[in-house]
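Asks: predicted model and sequence below, questions to follow.
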Amino acid sequence: MSIVVSLPTQELVDDVTARLDPALDIDLVLWDGTGEAPCEHIDMYVPAAVGPTHAMPDLGAVGCHFVQGLAIGFDGVEQTLPHGVSYANAASVHETATAELAVALLLEAQRRLPEFLELQRLGQWHMMGCPGLADRRIVMLGYGGVGKAIAQRLAGFEVDLVPVAHTARVQDGVQVHAMEEVPDLLPGADILLNALPGGPATHHLIDDAVLSALPDGALVCNIGRGPTVDTDALVAHLRRGRIRVASDVWDPEPLPAGHPLWSLDGVIITPHIGGLSDALKPRMTRLLVRQAERLARGEEPVNIVLQA
């Protein structure tokens, strides 16, 4: 009996088809979850987007019990995931590119690149010092896939990296601190780097109290999810010139025209493009092929984060 996988774009259908093991009985169908399903039964449904604002189709009507997401984050998915359906995230796809951007944002801010770019536009040669990354203490919230990828890339910059997770532990020789230690860690931080996922447990975790505990001139970098930061508190501290910000995720998204973050000094904005590099397409294809082939072999899919 063949395994049927629905994919939301023709490009994904073509890419996955080219890499599937021809010895396995796997059928790919094009379906973005809107309109009538293209067949009576689907084993693996891949939505174009997931979350509280993206309703799932009636997967029970096609006997589907497995959804493969295209993102690492899965905040809000549980609200729309039908009963009896498991959900896997796209771990292994986005971590590398997201970590690249995190390091790029830190370097851009710490080496004052926006200011030098403006001087270049003005045709002015003006030498300025900068904080740099070497010897800076970075308190990093989150030590999952993205956090570990960031840590690997920061190793060559001779920073003092202080990773923080839900519970304290020693992992791969690295001392990971617990969240309850954060208030004691913040006063000595040059940089607060957030790589936490979204959801109720992390909503506005970085609030006025956290920002107030940072020393003047500290850099805040959010590469996780926008709602983990209290935007009103962030704006208030920026207006006082206390902190700097270089982030990829924001609340709200997209940032509306006229939002104060667009015009405040000390802010570097990228529009949630952490995973959008040329590495995305081949890595996503490999994951989808792997999942489809595991199902065809009767094996459990990887990356299950919500179990039926």
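Replies: Structure received.

Asks: okay, CA-based contacts and neighbour counts for the rest of this
Replies: Fine.

Asks: return the residues in contact with the spatially most central residue of the chain.
Replies: Centre of the chain computed as the mean C-alpha position; nearest residue by Cα atoms, centre = their mean is G224, 4.9 Å away. Going by Cα atoms under 8 Å, 6 or more residues apart in numbering, G224 touches 194-198, 249.

Asks: tell me if I am right that it is in a helix.
Replies: No. In this structure, G224 is coil, not part of a helix, as judged by DSSP: H, G, I helix; E, B strand; the rest coil.

Asks: ok, the nearest residue to it once chain neighbours are set aside - how many residues close by?
Replies: Leaving aside its sequence neighbours, G224 sits nearest to A195 (Cα to Cα, 6 or more residues apart in numbering; 4.2 Å). By the criterion of other Cα atoms under 10 Å, A195 has 27 neighbours.

Asks: in this structure, which spans are strands?
Replies: Using DSSP state E, the strands found in the chain span residues 3-7, 26-30, 44-45, 66-68, 86-88, 137-141, 160-165, 169-171, 174-178, 191-194, 219-222, 244-247, 267-269, 304-306.

Asks: and these: which comes nearest Q110?
Replies: Closest to Q110 of the strands of the chain, according to Cα to Cα: strand 219-222, at 8.3 Å.

Asks: dropping in the other structure now:
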Amino acid sequence: MTVTTRDVWLPVPAEELTGLPEDFTYRFWDGGPDFPADPADCVFYAVPYLKAPEVCVRPLARMTSVRVVQTLTAGVEHVSDAVARLPGNTLLCNARGVHDASTAELALTLILASLRGVPDFVRHQDAGEWRQEFRPALADKSVLIVGYGSIGGAVEDRLAPFECAAVTRVARTARGTARGPVHALGELPRLLPEADVVVLCTPLTESTRHLAGEDFLSRMKDGALLVNVARGPVVDTKALLAELESGRLYAALDVTDPEPLPSGHPLWRAPHVLITPHVGGPTSAFAPRARRLLVDQLRRFAEGRPLLHTVDPTG
């Protein structure tokens, strides 16, 4: 690709990154009110992390020279519409691999904490009460992973030592892996009734919005656990609330719809639900992986090599 302007916008100061190519002028912008330079001169835009979508897209309409938009998230729904309106040769790249370890760790944490009743034990501790309970183990359970990309694979990596009865994989299209088959989404009606734990890792697209809706949830077995480390709107909140309030299902949610979850929302008070505030990605594992990705992508860009993790902004 031909590069005529040289500005690169980064959400971290360039001096914190080792090995950046010297071809560019680096501008630090982490979503503040003032732009570091004219957006029209930006050719590579690394989107600020953990900022509201309206902040992330604010400079894009003026980035008439931009050739690459690089997110530091696995999901790109917060910028995809704005990128789709840019010139057709603009590449959108996600951060596949950056959040695998952190998100998979949290998925396993949510599974174990929910099954073993850790939130209840914390409440008992706060009340100074010694209350033993018989709780289900992860051992001998069947786990269904919906969304078998890099995060889904990392979740399975961490399930391996826990003596699960079975791990079943589902993705948009069927394929084979060294671990076994990956089933297509169309097979969910057959697979859901067999799972004790269902882990959602799928990206948010129009085809996955409210994927876990009334029909999906009704097919889950009584007492099954739904874990969402994907995006909030992958689950139909109204349908999930009905199942939680009936006592039939359990849920562990790192993401919600709406998000942030308002203080008075009924999900906070629903039985059998554990909620964390979208903390799957931001851990100590994030920074070194994100920095390596930025440097690698910029070196590829400078040398005219293909970039990694390109995605279609139109879904």
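Replies: Done, it's in. All of these numbers come straight from a predicted model, not from anything done at the bench.

Asks: how about the residue nearest to the centre of the first structure, what's its partner in the second structure?
Replies: When the second structure is aligned by TM-score structural alignment, G224 of the first structure is paired with A230.

Asks: and that match, how far is that from R300 of the second structure?
Replies: Applying Cα to Cα, to the nearest Å, the value for A230 of the second structure to R300 of the second structure is 29 Å.

Asks: turn the contacts of G224 of the first structure into JSON lines, including distance to G51 of the first structure.
Replies: Converted to JSON lines, the contacts of G224 of the first structure look like this (distance: Cα to Cα, whole Å):
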{"residue": "N194", "distance to G51 of the first structure": "21"}
{"residue": "A195", "distance to G51 of the first structure": "19"}
{"residue": "L196", "distance to G51 of the first structure": "17"}
{"residue": "P197", "distance to G51 of the first structure": "13"}
{"residue": "G198", "distance to G51 of the first structure": "11"}
{"residue": "V249", "distance to G51 of the first structure": "16"}
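
Asks: out of these, who's nearest G33 of the first structure?
Replies: Taking the contacts of G224 of the first structure together and measuring to G33 of the first structure by Cα to Cα, the closest member is G198, at 24.3 Å.

Asks: can you get me a residue count around the aligned partner of the closest one in the second structure?
Replies: Matched to the second structure by TM-score structural alignment, G198 of the first structure sits across from L204. For L204 of the second structure, the neighbour count with other Cα under 10 Å is 19.

Asks: same deal with L211 of the first structure?
Replies: 23.

Asks: I'd say it and H237 touch.
Replies: Yes. If you go by Cα atoms under 8 Å, L211 of the first structure and H237 touch, sitting 7.5 Å apart.

Asks: any idea how far V229 of the first structure is from L261 of the first structure?
Replies: 13 Å.

Asks: what about those two, which has more around it?
Replies: V229 (25 against 21).

Asks: just checking, that one touches I206?
Replies: Yes. When contacts are counted by Cα under 8 Å, V229 of the first structure is listed as touching I206 (4.7 Å).

Asks: helices along the stretch 151-300 of the second structure, start to end?
Replies: For the stretch 151-300 of the second structure, applying DSSP state H, counting those that start in this stretch gives helices covering 188-191, 214-219, 237-246, 266-269, 286-303.

Asks: tell me the contacts of R231 of the second structure?
Replies: So R231 of the second structure contacts 202-204, 255-256 (Cα under 8 Å, 6+ apart).

Asks: likewise L192 of the second structure?
Replies: So L192 of the second structure contacts 144, 198, 216, 219-221 (Cα under 8 Å, 6+ apart).

Asks: mind putting those into CSV with distance to P87 of the second structure and neighbour count?
Replies: CSV is the format used below for those (distance: Cα to Cα, whole Å; neighbours: other Cα atoms under 10 Å):
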residue, distance to P87 of the second structure, neighbour count
L144, 40, 23
V198, 40, 23
F216, 39, 18
R219, 44, 16
M220, 44, 23
K221, 48, 16
